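S.K.: okay, predicted coordinates and the sequence, questions at the end:
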Amino acid sequence: MNRLSREKLLGVELSSICSRNRYSMDAAPVIAELRGRAGNRIDILAEAAGLWVGYFADEYTRTLADALLEIDGVGPWIEIGRKRRGMPPHKTP
């Protein structure tokens, strides 16, 4: 049975924290939770935050998205998130 690596599981968890708090009007506790869970894996935090911002940022998630932009290294991941957002949904042939 294949399992996800610890790194992938951490990325999923960080993305889940973002999604669970997407409409928060106070991003400080969310950022603290993300940093706490990421520990020294700032690279994984930057990837998860950038992908999330690129995919989900809109007028309703602006507070969290703006705070996530302050995380070092998110820049390159934002465009990947935007590209994924623009892809057509998966469907069966």
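M.R.: Yep, that arrived.
S.K.: CA only for contacts and neighbour counts going forward, please
M.R.: Will do.
S.K.: can you tell me the SS state at residue 3?
M.R.: Following DSSP: H, G, I helix; E, B strand; the rest coil, residue 3 is assigned to coil.
S.K.: adding another structure so you can compare the two:
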Amino acid sequence: MTRDHLDDDTRLDIALSAAIGRHRYDATPDAAIQELQALADGRNDILARVAGTWAGFYEDDPHVRTTVDPLREIPGATQWIELGRSRAGKTRPTPWPASH
């Protein structure tokens, strides 16, 4: 039998990250945001960290734009976007290509 040594904050971080991953290709963000808020259960600090980091990491992926934009709107998330960018190996946002 293995012992789980994760603290509650780490468990919540994992659950929130998994929920975002499950919903990342959804056409609308409503279900994702509702699930994230329910999972966070008032732990808006952890929700903001996970949402902002995820948004920064995936901000240049057009396939998940409908998920990234609402994650940025979560209060406190913007302060974590740079961490997500750095984890993705970039230091600032790449501009969208011009339409032709």
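M.R.: Yes, it's here. Small disclaimer: the values here were computed from a predicted structure and weren't measured.
S.K.: test my guess that residue 51 of structure 2 contacts residue 72.
M.R.: Yes - Residue 51 of structure 2 lies in contact with residue 72 (C-alpha atoms under 8 Å); the separation is 7.0 Å.
S.K.: between these two, tell me which one has more neighbours.
M.R.: residue 51 (32 against 22; other C-alpha atoms under 10 Å).
S.K.: so who does the more buried one touch?
M.R.: The contact partners of residue 51 of structure 2, by C-alpha atoms under 8 Å, 6 or more residues apart in numbering, come to 71, 72, 74, 77, 80.
S.K.: what about the strands in structure 2?
M.R.: Counting by DSSP state E, one finds no strands in structure 2.
S.K.: I'd like the contacts of residue 51 of structure 2 as CSV, with distance to residue 9 of structure 2 appended.
M.R.: Shown next, in CSV, are these (distance: C-alpha to C-alpha, whole Å):
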residue, distance to residue 9 of structure 2
71, 19
72, 21
74, 18
77, 17
80, 17
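S.K.: thanks again, I'm all set now.
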